[in-house]
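**Q** Build the 3D model from these lines:
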Amino acid sequence: MKKLLMCLPLVLASQAYAVSLAQNIQSDMPNLESLYLHLHQNPELSYQEKNTAVRLASELKALGFDVTQRVGGFGVVGLLKNGEGPTVMIRADTDALPIIEQTGKKYASKVKVLDSNNNKVGVMHGCGHDIHMTSFVGAAKQLVALRSKWQGTLMMVAQPAEEVGAGAKAMLKEGLFTQFAKPDHVLGLHVSASVPAGKVAIAPGYALANVDSVDITVKGKGGHGAYPHTTVDPVVLASRIVLALQTITSREISPLQPSVITVGSIHGGSKHNIISNEVKLQLTLRSYDPKVREQQIATIKRMTKGIALSAGLPEEMAPVVYVNTDETIPSTYNDPDLALKVTNAIRQELGSENVLKSEPVMAGEDFGLYGLTDEDIPITIFWLGGVEPALYEKAQTYGETLPSLHSSEFAPDYPLTIKTGVRAMTASALGLFNQSE
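**A** Predicted structure coming up:
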């Protein structure tokens, strides 16, 4: 009984603090919703995030951060030193997608621009980066307001070009961890299109996958479609390759190791009665273990070459397998110890019923790169529920499919999602700053 009474003041203090944080965020919601709507209606594609960066830099400067712009493109780094203690980095991604928004919302994006291929495209935050940035700013505001409750350095990183797997690489290459600060912990969040708003989900260990984009050029000897025996048909070879690739995961890689090989594009030929000289395939590869990734690529090269040789092509005409290393993204591994600390902090803030254990997914995120530097810094990213709760319950009841991330119809319940994101990220950072207490 005595021990229980001793613990009671701590519990009450924690509850009072949680109420205070929630109230402070609620008071700031009009500003955060205004920021969200601005970002949503003014999306910018990868490598074009100039105005977004200016706005985020302005928000951080107004809070007293030492801000540097144009890091790794249109990246922004804000530092706030608040005495001796750990350095906690919070990252948000800033780029949008070439999608014409079809949500029907009054605030829907109407932006259209020319992409890198000079094609006119719509632009939409179809992956929730507008939510990420708003939660980022909201957490920064709360941590500044609560600076008497923590000590250390808060490092806010607004990262461009996530959708093309280039932003984290560029910022790290320009010395993010050497020219600015070396974090002790790196935190991130990502909106989920399959978790109800008001909840978060965390996957300790592997959370997101290795991603590789692979182009295969299948060569042949073209000719007239009426005389196929005088040709080596690359369409037939490409078809054989597509089917053979499916056996890599099922017959070459251990069934205990996740692996996905998807042929997303196949193009060849120009007319009904012409056998062409080549066919082009585009693949996406997914895995968690780096050794599985290496096995996927090596097996694709071996298999495609073998199929070509079996058709009578000389070795110099073997298919060309090109791995787009600029688009390669490593898997994201949530440090288990850090993930547990973050989970406990968010549970204390939101309640255990609102913190779920997530399974790994085969989507990719360049956030994983922050944990693969020579500094060996622990990282954790968590999923932030974005689905309007009633809509989620309806979908569960009737087996309906919800719009996914990257869908033109994806529209998160932004007020509740933002509020939850700010609470979860603020609590996570405070927990890490004060973990030694």
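
**Q** Going by C-alpha atoms from here, please, whenever you check contacts or count neighbours.
**A** OK.

**Q** any idea how far residue 319 lies from residue 155?
**A** Residue 319 sits 47 Å away from residue 155, going by CA to CA, to the nearest Å.

**Q** right, and residue 195 touches residue 390 too?
**A** No: using CA atoms under 8 Å, residue 195 makes no contact with residue 390, being 11.8 Å away.

**Q** Alongside the first, I'd like the structure of this one:
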Amino acid sequence: MTDGVWNGLTELTEELADLYRDLHQHPELSLQEHRTARRLAEALAPLGYEVTEHVGGTGVVGVLRNGDGPVVMVRADIDALPVAEQTGLPYASTARAVDGAGHEVPVMHACGHDMHAVCLVGAATVLARATDAWTGTLLIVFQPAEELARGARDMVEDGLFERFPKPDVVLGQHVGPLPAGFVGHASGPVMAAADSAEIVLYGKGGHGSRPEATVDPVLMAAHVVTRLQGIVAREVPPAEAAVVTVGKLHAGTKDNIIPETAELGVNVRSYSPQVRAKVMEAIERVVRAECAASGAPKQPEITWHQSVPLLVSDPEATAATVAAFTGHFGPQRLLPMPLVSASEDVGVFGEAAGVPTVFWFWGGLDAETTIQALGAGQLDSLPSNHSPFFAPVVEPTLTTGVETLVVAARTWLGRAGGTEAP
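**A** Here you go, the predicted model:
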């Protein structure tokens, strides 16, 4: 695309860099993104978008109508994580906040959502300045609470597709530990489904000197943790993939007191509905069986929550979008991606609207350093999402992220002059 759409992009990205550093320095936890949402709404309003705040909590929606044509939804997430930043950047976060459990925690944009949001502001700006090059409607969505796996569903349940134009396609992207300036793509299943369970095991408490008078939930929990690791190894077919993680285990208050209960937090990643159901059933079976084997006085409590569906990048829609990326960036800047075991709730939008979702990745780490690490098989040595050291280099990450969103949106918007989108 060599038309005038890109006029002024260099000057724009210099302004966007200031917004990025501001958002990075002032991160906000999921469901608390009030300042962030206000800044993003203020950025859209002068561009001619109909801006609505407080959608699904702290979500922001912008609508730009430009004649007849498809409705294209472009989404970015905006929340941060309870992580203490260690990047050493001059604009590093020192923010602290109180989380949903009432604990004071450090806050950092350790997953790159600040970069996602600013790139979407940039793309919305470019497209608003070039309305003579396309027709249709842009639906710009800044989504909160992705890290809680609920923000997309909250917006849908708040009437996103009843209050605003229903899209014909949903577009999204994620920055990650790839070389800056490169675009990663995959077709079909892209990111895993995720399910979490809170489990309470019940024992009988007592003095540590008299274990025979107790039912020890700590020992019970230890057996559960060990046995759960056999589910993927022995119940999931080798050709399939799944991950079972026990990320939380709390029990007791003192070394010589056997407590009444033990609490576990379990997370599951899967890539097919069949494996997902099989693993979740197996977890419940193992937990109940270990409790029975230990003589637990009460059945365990197993509560599933934070469910995220498998993210599928529609093959046909992805092929058209990647072809546009190839034409714009050149094939040398595109990287095929393997399945990613992390999860994303952007697929909730496409699923709820009954339309294709197209999702891709783009790089945020210094290109030379990253390429060297890839060549040496040392990718794990680089900071990745959720690390206290993860912060994308501003350029070319910012410019590339704006360009990918604009190219993808124009692939699906109508062409000025009447040519239909694919």
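
**Q** Got a TM-score for the pair?
**A** Scored against TM-score structural alignment, normalised by the length of the second structure, the superposed chains reach a TM-score of 0.94; 415 aligned residues with a CA RMSD of 1.8 Å.

**Q** quick one on the thing from earlier: who's more crowded, residue 195 and residue 390 of the first structure?
**A** Under the criterion of other CA atoms under 10 Å, the comparison of residue 195 of the first structure against residue 390 puts residue 195 first, with 20 against 11.

**Q** which residue in the second structure lines up with residue 328 of the first structure?
**A** By TM-score structural alignment, residue 328 of the first structure lines up with residue 307 in the second structure.

**Q** Let me see the contact set for that match.
**A** 149, 193-196 (CA atoms under 8 Å, 6 or more residues apart in numbering).

**Q** So which of these belong to helices?
**A** Among those, DSSP state H puts none in helices.

**Q** Out of those, which sit inside strands?
**A** Under the assignment DSSP state E, the contacts of residue 307 of the second structure contribute 193-196 to strands.

**Q** In the second structure, what stretch matches stretch 98-107 of the first structure?
**A** So stretch 98-107 of the first structure sits over residues 82-91 in the second structure, by TM-score structural alignment.

**Q** Could you list the buried residues of the matching stretch?
**A** 82-85, 87 (16 or more other CA atoms under 10 Å).

**Q** Pick out the most distant pair among those.
**A** Taking every pair in the buried residues of stretch 82-91 of the second structure and measuring CA to CA, the maximum separation is 14.9 Å, between 82 and 87.

**Q** what helix or strand is residue 285 of the first structure on?
**A** strand 278-287 (DSSP states H and E).

**Q** Could I get the full set of strands for the stretch 51-200 of the first structure?
**A** 66-71, 75-82, 87-93, 112-114, 120-122, 152-159, 185-196, 200-202 (DSSP state E, counting those that start in this stretch).

**Q** in the stretch 251-400 of the first structure, which spans are strands?
**A** 259-268, 274-275, 278-287, 320-323, 332-334, 355-357, 379-387.

**Q** mean shift between the third one and the second structure?
**A** Mean deviation of strand 278-287 of the first structure relative to the second structure after superposition (mean CA distance after the TM-score superposition for the first structure): 1.1 Å.

**Q** residues in the second structure matched by that strand, start to end?
**A** Residue span in the second structure matched to strand 278-287 of the first structure, by TM-score structural alignment: 261-270.

**Q** what's the matching stretch in contact with?
**A** Contacts of stretch 261-270 of the second structure (CA under 8 Å, 6+ apart): 192-205, 217-218, 221, 241-252, 276, 279-280, 310, 341-343.

**Q** Equivalent analysis for stretch 135-142 of the first structure, please.
**A** 21, 24-25, 32, 56, 59-60, 63, 90-92, 156, 418-419, 421-423, 425-426.

**Q** at 6 Å instead, please
**A** 418, 421-422, 426 (CA atoms under 6 Å, 6 or more residues apart in numbering).

**Q** And residue 150 of the second structure? What does it align with in the first structure?
**A** Match for residue 150 of the second structure (TM-score structural alignment): residue 166.

**Q** From the structure, what's the count of residues near its match?
**A** Around residue 166 of the first structure there are 21 residues (other CA under 10 Å).

**Q** ditto for residue 360 of the second structure
**A** By the criterion of other CA under 10 Å, residue 360 of the second structure has 22 neighbours.
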